[in-house]
Structures are given as C-alpha cells and as structure tokens.
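>>> Based on what follows, work out the 3D shape:
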Amino acid sequence: MHKFSHILRLGLKELTSLRHDSVLLLFLLYAFTVAIYMPAAGSIIGVHNASVAIIDEDHSTLSRKLSESLLPPEFKTPHALPYDQLDQAMDKGLYTFVINLPANFQADLLAGRQPGVQLNVDATAMSQAFMGAGYIGQIFQRELLEYAGQTSLGAKAPALINSRPLFNPNLEGGWFLAVIQIVNNITILAIVLTGTALLREREHGTLDHLLVLPLTALEIMLAKIWSNMLVVVVCTWLSLEIIVKWALGVPLAGSLALFLIVTALYLFASTALGIFLATLARSTPQFGLLAIPVIIPMLLLSGGSTPLDSMPEWLQWVMQCSPSTHFVSLSAAILFRDAGIGVVWPDLLALTAIGLVFFAVALARFRKSLAS
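This is a model prediction of the structure:
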C-alpha cells in the first residue's frame, strides 16, 4: 500500500511539473491539433509493391492471364485466396487489394455478355489504395481488350470492373492520415516527455533528493510512466473527438475505448524506451541526439507512411520488434475496421510482450544509473 502511495504521489509531482512547463504544454497543444489537421489535407499517394490476392472462381485461361498481368514493382505476385476467406483477410489487413474473378467469367465474355470483376480495396492503406485501384482497372481493361481482339482504346469495354473500397468509401486521403499523425505524435511525445522529465530532475538535482527518500527505482519509474501516460491518453481522446471526428469529419467506426486502452499499452512500452534513452544521455541535448535515430525509423517504417508489404522481407521482420508497428496495425484495425479483440489479439499480445521487455531493460538500466 505504501508503494502504491509513493507511485501516486510521485506521479502527481510529475503532472505538477508539467503544468508549469509552458513549452511542453504548447508542444502538446500543437502536436494534437495543428500537426494533425494540416497534414491531413494533403497526402502523397503512390503504389509500390502493393499486396494483392485473387479469388479465381473461373480457373480459365483468361483469369490466369489477368492474374499474371499484375507485375512488380507496382504489385507483388498475387496470392490465391479462397472465397470464404475474403472478409477475414480484409478485416485483418492482409492484402491491400482483393480481386474476385467470378465463375464462367471467360465463357460470359466470349458469349458477348459483360461479366463483372469485383475489386475490394482496403483504403486504410492510404498510399496504395488511391492510385492502385486505378492501375488495376487500367491493366485489366488493357488485357481484356487485347483478349477480345480489340485495339482501339475507345472501343466498348468487354467487361465491367466494379470497385468497392472498404473502410473509406469515398477515398478521402485525410481520414487515415489524421489517425497516423496521432499515432506518430504519441510516439514522439511518449519518448520525449518521459526522457526530458528524467533528465530535468537529474539536471536540477531533484533526482538526488528522491534517492535519499525511501523510494525504489521501480516506484520512480512507474510514477513517470503513469503520469505521462495519463497526459497523452487524455490528449489523444480530445484530439480524436475534436480534431479528427469534428473538424475533419472522419467517421471512426471502431471502439474508442478499446483504442485508448491499446494506446495506454503502447505508451507503457514507448515511455519505457524514453527512460532507457534518458539513462544513456547526460544532458537534454544529448538525449535529443539519441532519440532522433530511434524515433524516425519508428515513424517511417511502422507501416503508417508506407505499408509493410512494400518493404524488404528482412526489414518487415526487424520492425516486428518495434511497438509502433503493432500500434499502427491496431489503430487501423480498431478505428476503421471496427475490429474486436478476436481479430487484433495477436498484435495486442505482441505489443504487451515488447512492452514488458522494454520495461525490464529500462528498469535494469535505470537502477544501474542510480547506483553509479
């Protein structure tokens, strides 16, 4: 009970210290308002190494020809997918595009009918979905015209392509970008707030005062984690409600409560990382230099800016050790696809395991720094 009281009081001290730090408060305000709203208005879109699955119910020469027409570097080699796994694959975000070629597709085409090709697009993969759907449509139309023996681009198309973007029907670029900006800002603030809080106490000598009290390194560390976690979670909730949902008009379909719980779990891992970096640095400028090569890869390679499918396979495996990778996946699944625990539990479990490892390593390093 005494340990809990120590952790609570130390955390309140952290919140009081933050309340008097006008620079950090302004940075918090900027990070969860302007830094989210402005980038959401202009996203850069491109297609590279996009993941594709094909449900081939026709098994004809033409269906194989269409499958083989999707080539690198724009698309990966299409993966054969059974029809009954379509919804599950899209819900889990396994593929950016899932193409359904219906039964009797070639026969209907030869008979003069216009069979439909269904293109399912996971539009949360923002940088791929916008142009990728157009690319696939153009490629298929070209192949179908060639197969029908037509050479004029103005000729009547031998088949109709029915495109159905999921989770973002109007292909609004700012929707997903706004959420990713929140994810990125959470990563930055979690590391910066805890790291600077620890270094500020070291530089002001208050950390030495704490050491003469009946406090343990675990209590000091937990106090810093929960206080900064509380601040970021509250700012995240307000930003989602005011900036994302109200100002930008993004319809978040999933459970906001579940997302905030996942955010708190992610903060447990990332704040521990911030404390670890602070124990390596001797000053705030040095901490900034250490944080840059850690934060930037977490932002750029986590799957938010560019889907993991577009990265080399070895890099995809490496980034599975980063908590930001799983947090990006969880954010898209929960907020846009309305995924529940039954769908997101693998990423949730991985995030928990990474958080515990980061916390254990940071605690060991923190104890060592206090003893030196």
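>>> can we go C-alpha only for contacts and neighbour counts from here?
Will do.
>>> Which parts of the stretch 51-200 of the chain are helices?
For the stretch 51-200 of the chain, applying DSSP state H, counting those that start in this stretch gives helices covering 61-68, 86-91, 105-110, 126-147, 173-204.
>>> Packed most tightly, which of those would that be?
Of all the helices of the stretch 51-200 of the chain, helix 173-204 carries the top mean neighbour count, a mean of 22, counting by mean count of other C-alpha atoms under 10 Å.
>>> counting contacts, what elements does that one pack onto?
helix 34-37, helix 126-147, helix 206-211, helix 217-239, helix 256-280, helix 284-300, helix 323-335 (3 or more C-alpha pairs under 8 Å, 6 or more residues apart in numbering; DSSP states H and E).
>>> the inter-axis angle of that helix versus helix 126-147?
150 degrees (axes from the mean of the first three to the mean of the last three C-alpha atoms, to 10 degrees).
>>> quick one: helix 173-204 to chain centroid distance?
Helix 173-204 sits 15 Å away from the centroid of its parent chain (C-alpha atoms, centre = their mean, to the nearest Å).
>>> next up, for comparison:
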Amino acid sequence: MQTGALVAIYRLGIKELWSLWRDPMMLLLIVYVFSVGVYTAATAMPETLHKTPIAIVDEDDSALSQRLVAAFYPPDFTAPELITMAQMDQGMDAGRFTFALYIPQGFQRDVLAGRSPALQLNVDATRMSQAFSGSGAVQQIVLAEVDEFVQRERRSAAAPVELALRARFNPAQDNTWFGGLMETINYITMLSIVLTGAALIREREHGTIEHLLVMPVTPAQIMLSKIWSMGLVVLLASALSLNLVVRGLLQVPVEGSLPLFFSGALLCLFATTSMGIFLATVARNMPQFGMLMMLTIVPLQLLSGGATPRESMPALVQNLMLAAPTTHFVELGQAILYRGAGIEVVWKPFLYLALIGSVLFALALARFRNTISRMG
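Okay, the predicted model is just below:
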C-alpha cells in the first residue's frame, strides 16, 4: 500500500474519532458498558447465590440439627433465621426468605438408627435464579453434613474410595470471575459492531458520504479508516475495563498474557467491525440497523461458548458457530485469561479469526462498493 493511501486512511480515521468525540450518547454508551455494564453483569450472574435468605424450623434441637443450621453462612446464604412451623408458611407468603428447611423431631435418632428420615425443603420458586441453583446447593450441604456426622459418631473406617476435589482456575468457584471476563469479551464484540455501523449510517444520514465520494479515496480506504479508528476506541476501552473494573474493582485474577489476549482481540475487531459495516450497508437507517443488531448480537453471544459450553449444544449449532468470530475469540479468551495458555495452544483460534475476518472484510467491501455505486 502506497504512502498516500496510508495517509488518507489515517486522516479519515482521525475524522471518525472526532465525529465520535462529538457524539455524547455514543461516548456514554462506551463508558457505561465497560464500567457499570461489566460490573453489574459480573455480580448478578443468574446462577450465583449471594446472601440468599433461608429459614430453618428445628424441632429436633440435636447436635446434628445444630450442625445443619451452622452449615449455611454468608456469602452464599444469609445467617439462617430460626422460626417455628407456624411462621414458615407466613414467611414464605410474605417473601421473607427463599428457602425454608424443616427438621422433624427425632431426626438425629432416626439417622443414627439407619431409618433414613425425611427433611422438608420449601422453595419460593418465584425467585427463579436462586430457587433453581439454591435447591441443589441446599441438598448437597445437608447430605454432606449428615454423612460426616454419621461417620464421626460411628467411628467407621474411611470409605474405600475417597474423592479429592480440586477446582482448577477458579478454586472458590466464584461466578464473578467468569462473569466479569466474559462480559468484557461480549462488549468488545457488541461495541465494535455498533460503532462502525453507526459511523457509516451517520455519514449517510448527514450527507457526508457524498463528500467522500468526490475525494481521491477508495471504498477500501474508507472502510479501513473506520475499522482502525473504531477498533482502537474499543480496544482502549476494553483494556481500561479489564484492568480497572475486572482486575481492580472485582478482584478477578488474570492468569495469562494480556498482550497475547489483545492481539487476539485485534483480529476479532477486524472481523466484527467489518460485520458492522456490512450490516450498515444492508440497513437503510439507524432503527433498521438496531433491529439487525439484535438479530446478530444475541446468537453471537449466546451460542459462542461464553454463556453455555459449546459441548452442551447440538452438533449442528456447534458446526454453524464455527463461522462466527466470537466463537474463536471466546475460546482464546478463556484459554489465555483463565488458564494462562500461550500462543502454542491458541494458534488455531488466531488463524480462524484471521480467515473469518478476511472473508467478512471482502464481503463488506463488495457490499459497500455496490452501495456507493448506486448512490453515485
């Protein structure tokens, strides 16, 4: 590429940055999603138990029942509220607690006698996220405490098989670690598409695209200027978010190399900004672009492996999503940020991102040229 073309791309990119600077709503959106958006999404993951209210009816008042009461503690649960049987239904109806555990009289005696007594767990299912994940957690806690108590009381020999559980990469199994990093990756994708597409539509609505057509610049130079300028903005904003919000405010450790991660982000930005320009050439105005964004962003975020493991999806969906840049970006992001992987592990996602980005750029350029020719 000649020096004159590089200068033209640079100056057109500076023009895009000045246009963005004069758009307060876009600036507010960037600041919001990479600060408040990342923080709220990380601390309010659907499966997270945090200060879940629980009440316990302890009619046994034994060593085992007191052990069960002491097993529920912050931050997953609030300190258990000891209530009577008469207060249980009233408290559930009033929404004072999500779980109410009933321990019947003679519970410890029946457990030690091997009679398998039943406990009653009442769940407020209107609190869907806490109810679904919390009921399983309550059952695990109760079974673990009862099993340990019985073995200690009977002084039985150790079980022939003992499971030693070691959770790697997230020992505390804190959902904040997952949510903060994944939301940063999601917002990199979303903002890159929004900014480039909005920049092109804004020029078309303001009539400045006609001014560009009479200048000695090519459609490829116009596209590249929007790609590098908007990509730079998203890259800087995500770097600040990752260091100030995720690592600083949320205290999420990052195991791998940040330069390697942002190198992958550059390739993803090349693909997603090209996608944004393509969508902007399809849409006639900003409302249509917003509707296309919804149809594009939701599948990219939900089916790329950031919300649900790809292995849990149907084989057809897994194969189709291999053509999406976000699938490979999530893969390399999780490998680098969580597991500290190097380039020898993530070179395939890097290669796929480069190929997908080249294809999307070619498609967007062809569509952009066609749009310009119709305008001319």
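>>> re the thing from before, between the helices of the stretch 51-200 of structure 1, which one is nearest to residue 232 of structure 1?
helix 173-204 (6.8 Å; C-alpha to C-alpha).
>>> quick check: the closest one aligns to which part of structure 2?
Residues 175-206 of structure 2 are the counterpart of helix 173-204 of structure 1, counting by TM-score structural alignment.
>>> Then stretch 350-359 of structure 1?
The alignment of stretch 350-359 of structure 1 onto structure 2 (TM-score structural alignment) spans residues 352-361.
>>> So which bits of the matching stretch are buried?
For stretch 352-361 of structure 2, the neighbour count (16 or more other C-alpha atoms under 10 Å) marks 352-358, 360-361 as buried.
>>> same check, this time on stretch 252-272 of structure 2
Buried-residue list, stretch 252-272 of structure 2, by 16+ other C-alpha under 10 Å: 252, 254, 256, 258, 260-262, 264-272.
>>> TSV please, covering the helices of the stretch 51-200 of structure 1 and showing distance to residue 2 of structure 1.
Conversion of those to TSV gives the following (distance: least, C-alpha to C-alpha, whole Å):
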stretch	distance to residue 2 of structure 1
helix 61-68	65
helix 86-91	46
helix 105-110	72
helix 126-147	49
helix 173-204	22
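>>> of these, which approaches residue 212 of structure 1 most closely?
The nearest among the helices of the stretch 51-200 of structure 1, by C-alpha to C-alpha, is helix 173-204 at 13.9 Å.
>>> Next, count neighbours for the equivalent of residue 225 of structure 2 over in structure 1.
By TM-score structural alignment, residue 225 of structure 2 lines up with residue 223 in structure 1. By the criterion of other C-alpha atoms under 10 Å, residue 223 of structure 1 has 23 neighbours.
>>> go on, residue 122 of structure 2?
Neighbour tally, residue 122 of structure 2, other C-alpha under 10 Å: 19.
>>> Can you give me the neighbour number for residue 156 of structure 2?
Neighbours around residue 156 of structure 2, by other C-alpha under 10 Å: 9.
>>> whoops, residue 239 of structure 1 was the one
Neighbours of residue 239 of structure 1 using other C-alpha under 10 Å come to 23.
>>> Correct me if wrong: it contacts residue 34.
No - in terms of C-alpha atoms under 8 Å, residue 239 of structure 1 does not count as a neighbour of residue 34; the distance is 10.2 Å.
>>> residues touching the closest residue to residue 344 of structure 1 other than its chain neighbours, list them.
Using C-alpha to C-alpha, 6 or more residues apart in numbering and skipping the chain neighbours, the partner closest in space to residue 344 of structure 1 is residue 330 (6.5 Å). Residues in contact with residue 330 of structure 1 (C-alpha atoms under 8 Å, 6 or more residues apart in numbering) are 259, 262, 344, 347-348.
>>> who are the neighbours in contact with the residue most central in space within structure 1?
Closest to where the C-alpha atoms of structure 1 average out (C-alpha atoms, centre = their mean) is residue 328, at 1.8 Å. Neighbouring residues of residue 328 of structure 1 by C-alpha under 8 Å, 6+ apart: 180, 183, 302-304.
>>> Can you name the residues in contact with the match of stretch 350-359 of structure 1?
For stretch 352-361 of structure 2, the external contacting residues (C-alpha under 8 Å, 6+ apart) are 264, 267-268, 270-272, 274-275, 323-325, 328-329.
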